[in-house]
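# Sequence unavailable; structure follows:
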């Protein structure tokens, strides 16, 4: 056998080994990275993006406030005014909140500042949605609602802010008199047994299709004066605020929620 043949034999073995390695490399086999279970549940979407999907809980159906009660007296129903497919804050009756308590969820709600709004800064259609109501008054985590269309105020208090915490990424407000759309993803805080925070809350807020809060890490419950702080709680109601402004009151419609 020639010296050239002897040199060729180990080369053949090397090439064969390389070919075999390529055949057995899991990274080269598509099936190795395919996951078949668990199969995601089927959710039938609404006809329009704002329509409730099949697994949603409808919190306002356009006819009654049966899903809500007064915060001042939980034994009493919500006393706000119902009109043609929407309801309006009835000043002086206090905040209202859902009968059902929630943890993590996707929330859709629509609201309208009246066309004849008056006042300036915070005294202009002011309300808010508290993503977890932890007590009477304004305890909880507030996403601000007010007229921020050509109405100057402190930026961590304008529409779409995590009130006194997170400044919105944009001002996407429509003119007073037009319906506006919130889509909110809320991941509630988790607590240790001793009440310390295991995992802070996060929130994503979209107004009229525009991202205002991008997985914002919430610093604690809303405080008008002073720094936010957490206190231990579990599942909680969603609360809407009667701010008590002298200007015309804000209205709401088409509220639904998906538990996550």
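Yep, it's here. Note that the structure is predicted; figures quoted are calculated from it, not measured. Numbers count the residues shown, from 1 in each chain.
# can we go C-alpha only for contacts and neighbour counts from here?
Fine.
# Test my guess that residue 70 contacts residue 94.
Yes: the criterion here is C-alpha atoms under 8 Å, and residue 70 meets it with residue 94 at 7.1 Å.
# quick one: residue 193 and residue 232, what's the gap?
Distance, residue 193 to residue 232, using C-alpha to C-alpha, to the nearest Å: 9 Å.
# So which of these two has more stuff around it?
residue 232 (14 against 9; other C-alpha atoms under 10 Å).
# which residues of the stretch 151-260 of the chain fall in strands?
179-187, 190-191, 197-199, 202-207, 210-217, 237-240, 251-259 (DSSP state E, counting those that start in this stretch).
# which one of the ones you listed has the most crowded surroundings?
Of the strands of the stretch 151-260 of the chain, the one with the most neighbours on average (mean count of other C-alpha atoms under 10 Å) is strand 237-240, at a mean of 25.
# packing partners for it?
Packed against strand 237-240 by the contact rule (3 or more C-alpha pairs under 8 Å, 6 or more residues apart in numbering; DSSP states H and E) you find strand 96-98, strand 127-133.
# Run through who's touching the last one.
In other words, strand 127-133. Strand 127-133 is contacted from outside by 97, 102, 138-146, 186, 188, 235-243, 250, using C-alpha atoms under 8 Å, 6 or more residues apart in numbering.
# That strand: which residues count as buried?
127, 128, 129, 130, 131, 132, 133 (16 or more other C-alpha atoms under 10 Å).
# Show me the two of those that sit farthest apart.
Spatially, the most separated pair among those is 127 and 132, at 15.3 Å (C-alpha to C-alpha).
# one step back: with distance to residue 119 as extra columns, can I get the strands of the stretch 151-260 of the chain in JSON lines?
Formatted as JSON lines, the strands of the stretch 151-260 of the chain follow (distance: least, C-alpha to C-alpha, whole Å):
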{"stretch": "strand 179-187", "distance to residue 119": "20"}
{"stretch": "strand 190-191", "distance to residue 119": "39"}
{"stretch": "strand 197-199", "distance to residue 119": "39"}
{"stretch": "strand 202-207", "distance to residue 119": "23"}
{"stretch": "strand 210-217", "distance to residue 119": "24"}
{"stretch": "strand 237-240", "distance to residue 119": "21"}
{"stretch": "strand 251-259", "distance to residue 119": "17"}
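# Quick one, which of the contacts of strand 127-133 are buried?
97, 102, 138, 140-146, 186, 188, 236-243, 250.
# where's residue 13, which helix or strand?
helix 3-24 (DSSP states H and E).
# same for the helix or strand just after that helix, what does it pack against?
Sequence-wise, the next helix or strand downstream of helix 3-24 (DSSP H and E) is strand 57-60. On a contact count with 3+ C-alpha pairs under 8 Å, 6+ apart, strand 57-60 meets strand 251-259.
# Comparison target below:
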């Protein structure tokens, strides 16, 4: 017979109750709503003189190719993020010029040249029937981690990202105490499985880390000739 002290059941702490939302649309009860279909009060514009380049119509946010990117006003460390997006049904272009956007899970600003965005980007791209380099297709941590699957839906259909982000931690001297990690589901399919990043996800050159703390989230306006991409139902849960 086992002793009572050998039992391994644990009863504390009791997990908080959360009312789940629908797969599309409704957010869970404890979520921070970043975009609910009404306004962009939680975001800042790259081009504040032209806010209409990010248009909210019938609960949907659509980005113009000349808009510049959109960044949250608040900063975050670890979180669960939900986002829905749509690439236009009549999309044109090929390769990286076909519905190109991205989510910077932690945005660090522009590089020293002032030309390129720095941070940790998970790619948005039309790869339903469009080939490109595999570490730059939808579901990739850009230029760093190839997705485990291509779960892209056809242009014109709404698609989802559900992402768990763990921000990196740094020692006082700037060295990495623990790397960033990401788990991501694209349209319900696992595409990144607790991947530990080697640093930021630059377009040119190898990844590297530089010390930072809590950072904003950024929706990229890539500025290529592709038709505009739309977003809806953006929320997160801080972890």
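That came through, no problem. Quantities reported herein were computed from a predicted structural model and do not represent experimental measurements.
# Let me know the distance separating residue 8 of the second structure from residue 182 of the second structure.
Where residue 182 of the second structure is concerned, residue 8 of the second structure sits at a distance of 30 Å (C-alpha to C-alpha).
# can you check residue 200 of the second structure too?
For residue 200 of the second structure relative to residue 182 of the second structure (C-alpha to C-alpha), the value is 12 Å.
# again with residue 14 of the second structure
For residue 14 of the second structure, the distance to residue 182 of the second structure - C-alpha to C-alpha - is 26 Å.
# How about residue 91 of the second structure?
Counting by C-alpha to C-alpha - residue 91 of the second structure and residue 182 of the second structure are separated by 29 Å.
# Find the nearest non-adjacent residue to the residue sitting nearest the centre point of the second structure, please.
Central residue of the second structure (C-alpha atoms, centre = their mean): residue 103, 3.6 Å from the mean position. Residue nearest to residue 103 of the second structure in three dimensions, not counting chain neighbours: residue 219, with 5.0 Å by C-alpha to C-alpha, 6 or more residues apart in numbering.
# Now do the same contact list for the one you found.
69, 70, 71, 101, 102, 103, 104.
# what residue of the first structure takes the place of the fourth one?
Residue 101 of the second structure maps onto residue 127 in the first structure when the alignment is built from TM-score structural alignment.
# same deal with the first one?
In the first structure, the residue equivalent to residue 69 of the second structure is residue 95, according to TM-score structural alignment.
# picking up where we left off before, will you turn the buried residues of strand 127-133 of the first structure into CSV that also has distance to residue 210 of the first structure?
Listed next are those as CSV, based on distance: C-alpha to C-alpha, whole Å:
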residue, distance to residue 210 of the first structure
127, 20
128, 18
129, 18
130, 20
131, 19
132, 23
133, 26
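# Looking at the residues you listed, spot the one nearest residue 199 of the first structure.
residue 132 (15.4 Å).
# The aligned residue in the first structure for residue 19 of the second structure - how many residues pack around it?
Matched to the first structure by TM-score structural alignment, residue 19 of the second structure sits across from residue 44. Using other C-alpha under 10 Å, residue 44 of the first structure has 10 neighbouring residues.
# still on that earlier bit, and the buried residues of strand 127-133 of the first structure, which is closest to residue 19 of the first structure?
Nearest member of those to residue 19 of the first structure, counting by C-alpha to C-alpha, is residue 131, at 58.7 Å.
# Compute the distance between that closest one and residue 233 of the first structure, please.
13 Å.
# Likewise for residue 200 of the first structure?
Taken as C-alpha to C-alpha, the span from residue 200 of the first structure to residue 233 of the first structure is 12 Å.
# what do you get for residue 146 of the first structure?
Distance from residue 146 of the first structure to residue 233 of the first structure, by C-alpha to C-alpha: 28 Å.
# My guess is residue 164 of the second structure contacts residue 81. True?
Yes: when contacts are counted by C-alpha under 8 Å, residue 164 of the second structure is listed as touching residue 81 (6.4 Å).
# Return every residue with contacts to both of the two.
By C-alpha under 8 Å, 6+ apart, no residue touches both residue 164 of the second structure and residue 81.
# which ones are touching residue 248 of the first structure?
Residue 248 of the first structure touches 114, 116, 117, 118, 125, counting by C-alpha under 8 Å, 6+ apart.
# Look at the counterpart of residue 117 of the second structure in the first structure and give its secondary structure.
Residue 117 of the second structure maps onto residue 138 in the first structure, with residues paired by TM-score structural alignment. What DSSP: H, G, I helix; E, B strand; the rest coil gives for residue 138 of the first structure is coil.
# OK, contacts around residue 138 of the first structure?
130, 222, 241.
# Which of the residues you listed sits closest to residue 153 of the first structure?
residue 222 (17.8 Å).
# Could you find the counterpart of that closest one in the second structure?
Alignment note (TM-score structural alignment): residue 222 of the first structure maps to residue 201 of the second structure.
# Is its match in contact with residue 143, as I believe?
Yes: contact status for residue 201 of the second structure versus residue 143: in contact at 6.2 Å, counting by C-alpha under 8 Å.
# hang on, the earlier thing: save the helices and strands packed on strand 237-240 of the first structure as JSON lines, and put in distance to residue 23 of the first structure too.
Converted to JSON lines, these look like this (distance: least, C-alpha to C-alpha, whole Å):
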{"stretch": "strand 96-98", "distance to residue 23 of the first structure": "59"}
{"stretch": "strand 127-133", "distance to residue 23 of the first structure": "54"}
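# and for stretch 62-75 of the second structure, what are the contacting residues?
34, 42-47, 50-51, 53-56, 214-231.
# Distance of residue 137 of the first structure relative to residue 259 of the first structure?
25 Å.
# for residue 15 of the first structure, that is, sorry about that
Distance from residue 15 of the first structure to residue 259 of the first structure, by C-alpha to C-alpha: 57 Å.
# Please name the nearest non-neighbouring residue to residue 170 of the first structure.
residue 212 (5.7 Å).
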